[in-house]
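In: Dropping the sequence and predicted coords here.
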Amino acid sequence: MNNFKALKTKFNAQGYRCTPQRQLIFEIFQTLPTGNHLSAESLHLLLLERGSAMSLSTVYRILKIMTKMGILREVELAQAQKHYELNTISTHHHIVCVQCHQIVEFENKSVLQQGLKQVETIGLQLINCKFTLHTICPKALDMGWPTISSNWVCPGFTTIVEE
């Protein structure tokens, strides 16, 4: 979905209006760097920085609608908050450090293929595939995890994950 006309068509087809607030949220997700995820609160702060007076409750409602419609994908990472990203055709997965919350995305077609095989065996239809590995990064281990402070910030996390 590369333009607002397609977005408006999708909203209308599912019985929703494509309001300026929904368009703005879609624009923010479209311009996020790859691998970035937003919580409702962080999205709300971005909107405030852009001069929008949208309330946090409106942000939550829009995120719920856009997730239900399949425009956004809800991702539960290490943090207690839910995060959101554009629901793209490529299915990617996440590796998350539960201490510093660093996220590495990776693609692995065998995860999706195994999921498809399982759901087809029992006669279901796959609508989404999310796989998250919860980990501890080497820096947190070196600092003595799990006894380090919960607000400790990892100085760096550089891992490349390939299929």
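Out: Noted; the coordinates are in hand. The structure displayed is predicted, hence computed values, not measured ones.

In: all contacts plus neighbour counts: C-alpha atoms, from now on.
Out: Fine.

In: count of neighbours near residue 128?
Out: 11 (other CA atoms under 10 Å).

In: any idea how far residue 142 is from it?
Out: In this view, residue 128 and residue 142 are 36 Å apart by CA to CA, to the nearest Å.

In: here's the one I want to compare it with:
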Amino acid sequence: MSPYTTSALKAELNERGWRLTPQRETILHVFQNLPKGKHLSAEDLYNLLQSEGESISLSTIYRTLKLMARLGILRELELAEGHKHYELNQPYPYHHHHLICVRCNKTIEFKSDSVLKIGNKTTRKEGYHLLDCQLTIHAICPACQRALLPM
């Protein structure tokens, strides 16, 4: 289960003068229950909620995803499909990075303690509070490389 509970989200929102709406709570629950390694775009989330009988508008989903990313609850990912995806921002040791094939969009998650250490060191040095530290590598996977070779 995610470290981001409904009560933690409510406290975080209240601290900033916002409230926990049923829509925000529903969206948090979706991300808490996603299988490991699953990322959702706003459109994916909208379609999932529609299929479950939830009626949350796409604009509300976009606003909520942006808000939860700003709060550090969700990670906003720039994957190869040309639009943002989101996942829970899990603390160490679940923190991970992404290797993405720019041709087939295959995404591999990997861990790197050194990336997180550099992020922590840099933010502490500058007096910042680290919310997220991610490395996204765009490359071409072996299968796509083989497909590019002349016969």
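Out: That came through, no problem. Bear in mind that the values here come from a model prediction, so they are computed numbers and not experimental data.

In: And the TM-score between them?
Out: In this superposition the chains share a TM-score of 0.86, using TM-score structural alignment, normalised by the length of structure 2; 145 aligned residues with a CA RMSD of 2.0 Å.

In: Can you name the residues that contact residue 119 of structure 1?
Out: Contacts here follow CA atoms under 8 Å, 6 or more residues apart in numbering; on that basis residue 119 of structure 1 touches 125, 126.

In: For residue 14 of structure 2, which non-adjacent residue is spatially closest?
Out: Spatial nearest neighbour of residue 14 of structure 2, excluding adjacent residues (CA to CA, 6 or more residues apart in numbering): residue 20 at 7.7 Å.

In: Can you tell me what the one you found aligns to in structure 1?
Out: Aligned by TM-score structural alignment, residue 20 of structure 2 pairs with residue 18 of structure 1.

In: how close does residue 16 of structure 1 sit to residue 92 of structure 1?
Out: As for residue 16 of structure 1, its distance to residue 92 of structure 1 is 28 Å (criterion: CA to CA).

In: more neighbours, these two?
Out: residue 92 (18 against 13).

In: With adjacent residues omitted, what lies nearest to the more buried one?
Out: Residue 92 of structure 1's closest residue in space is residue 107 (CA to CA, 6+ apart), at 4.6 Å.

In: Residue 1 of structure 1 too?
Out: Leaving aside its chain neighbours, residue 1 of structure 1 sits nearest to residue 7 (6.7 Å; criterion: CA to CA, 6+ apart).

In: any idea where the helices of structure 1 begin and end?
Out: All helices of structure 1, identified by DSSP state H, fall at 4-13, 20-30, 40-49, 56-68, 109-121, 138-142.
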